[in-house]
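Asks: pasting the structure only:
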């Protein structure tokens, strides 16, 4: 009885170590965050897959003036002493400078051209 119990205990311990080791070395997949078949992606943001017609496909791209408005509204909520400086086209997004009262660049904020989403650059 004692011999069988020892084998069973070591078997369970071995499976537990193997299971935790597998999770530790393979890691958690971000796409699994929304469950099987869910539309998950990096940072748990739903991703559009394939060439499906969706809300992003029908919307026109964000213009530079709209990007200025998006950034200025965001900054006004956080700190009214800051203001938006120059906005540059950086490919898939616009790069906006956030300036202090002394006209020093405090932060660079990106505005995605397709979604209008804000992102910190530096």
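Replies: That came through, no problem. Remember, it's a predicted structure, so these values are computed and weren't measured experimentally.

Asks: can we go C-alpha only for contacts and neighbour counts from here?
Replies: Noted.

Asks: elements contacting the helix or strand encompassing residue 68?
Replies: Assessed by DSSP states H and E, residue 68 sits inside helix 64-78. With contacts taken as 3 or more C-alpha pairs under 8 Å, 6 or more residues apart in numbering; DSSP states H and E, helix 64-78 sits against strand 83-89, strand 93-99, strand 105-112.

Asks: out of the ones you listed, nearest to residue 119?
Replies: strand 105-112 (4.9 Å; C-alpha to C-alpha).

Asks: for that closest one, packing partners?
Replies: Against strand 105-112 (3+ C-alpha pairs under 8 Å, 6+ apart) you get helix 64-78, strand 93-99, strand 118-120.

Asks: buried residues of it, list them for me.
Replies: 105, 108, 109, 110, 111, 112 (16 or more other C-alpha atoms under 10 Å).

Asks: nearest to residue 92, of these?
Replies: Using C-alpha to C-alpha, these come closest to residue 92 at residue 112, 6.4 Å.

Asks: which residue, other than its chain neighbours, is closest to the closest one?
Replies: What sits nearest to residue 112 in space, not counting adjacent residues and going by C-alpha to C-alpha, 6 or more residues apart in numbering, is residue 93, at 4.3 Å.

Asks: put this next to the first one:
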């Protein structure tokens, strides 16, 4: 009787160890479950807060929206800097970053379709 109880106990314990060990391989992972364009993926733009699929249905950025994106970015990185002129450069807006002495220290671009920021110079 003791040997059969021992065999049953070892069998149940073995099945439990196998079930726990295989769980990570059969359960969906959070990153994989989100699909293409999930937050943090290559098509996610935090400025617009929408993945690429949604951008196709949204209108292009206006100059005011681009100004808001750049000013938030500059204010977060260095509150001493301010936003200068914004020019339309075709597929993106070109924004001047100005120092306290009113000199242009950086040109940044804001893509009209995605809202992504890019350094121009």
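Replies: Arrived safely, thanks for sending. All of these numbers come straight from a predicted model, not from anything done at the bench.

Asks: circling back to that earlier point, doesn't residue 108 make contact with the residue nearest to residue 112 of structure 1?
Replies: No - using C-alpha atoms under 8 Å, residue 93 of structure 1 is not in contact with residue 108, being 12.0 Å away.

Asks: quick revisit: so which of the helices and strands packed on helix 64-78 of structure 1 gets nearest residue 56 of structure 1?
Replies: Residue 56 of structure 1 sits nearest to strand 105-112 of all those, at 11.8 Å, using C-alpha to C-alpha.

Asks: in structure 1, where's the longest helix?
Replies: helix 2-26 (DSSP state H).

Asks: check which residues of the helix or strand just after that one are buried.
Replies: Following helix 2-26 of structure 1 in sequence order, the next helix or strand is helix 55-58 (DSSP H and E). Residues of helix 55-58 of structure 1 classed as buried: none (neighbour count, 16+ other C-alpha under 10 Å).

Asks: mean deviation of helix 55-58 of structure 1 from structure 2?
Replies: Here helix 55-58 of structure 1, set against structure 2 after superposition, deviates by a mean of 1.0 Å using mean C-alpha distance after the TM-score superposition for structure 1.

Asks: so where is that helix in structure 2?
Replies: Aligned using TM-score structural alignment, helix 55-58 of structure 1 spans residues 54-57 in structure 2.

Asks: still on that earlier bit, residue 15 of structure 1: which of the helices and strands packed on strand 105-112 of structure 1 is closest?
Replies: Closest to residue 15 of structure 1 of those, according to C-alpha to C-alpha: strand 118-120, at 43.2 Å.

Asks: counting contacts, what elements does that closest one pack onto?
Replies: Packed next to strand 118-120 of structure 1, using 3+ C-alpha pairs under 8 Å, 6+ apart, are strand 105-112.

Asks: check the mean deviation of the strand it packs on from structure 2.
Replies: Relative to structure 2, strand 105-112 of structure 1 is 0.3 Å off (mean C-alpha distance after the TM-score superposition for structure 1).

Asks: next, the angle helix 64-78 makes with that strand.
Replies: Interaxial angle of strand 105-112 of structure 1 relative to helix 64-78 (axes from the mean of the first three to the mean of the last three C-alpha atoms, to 10 degrees): 130 degrees.
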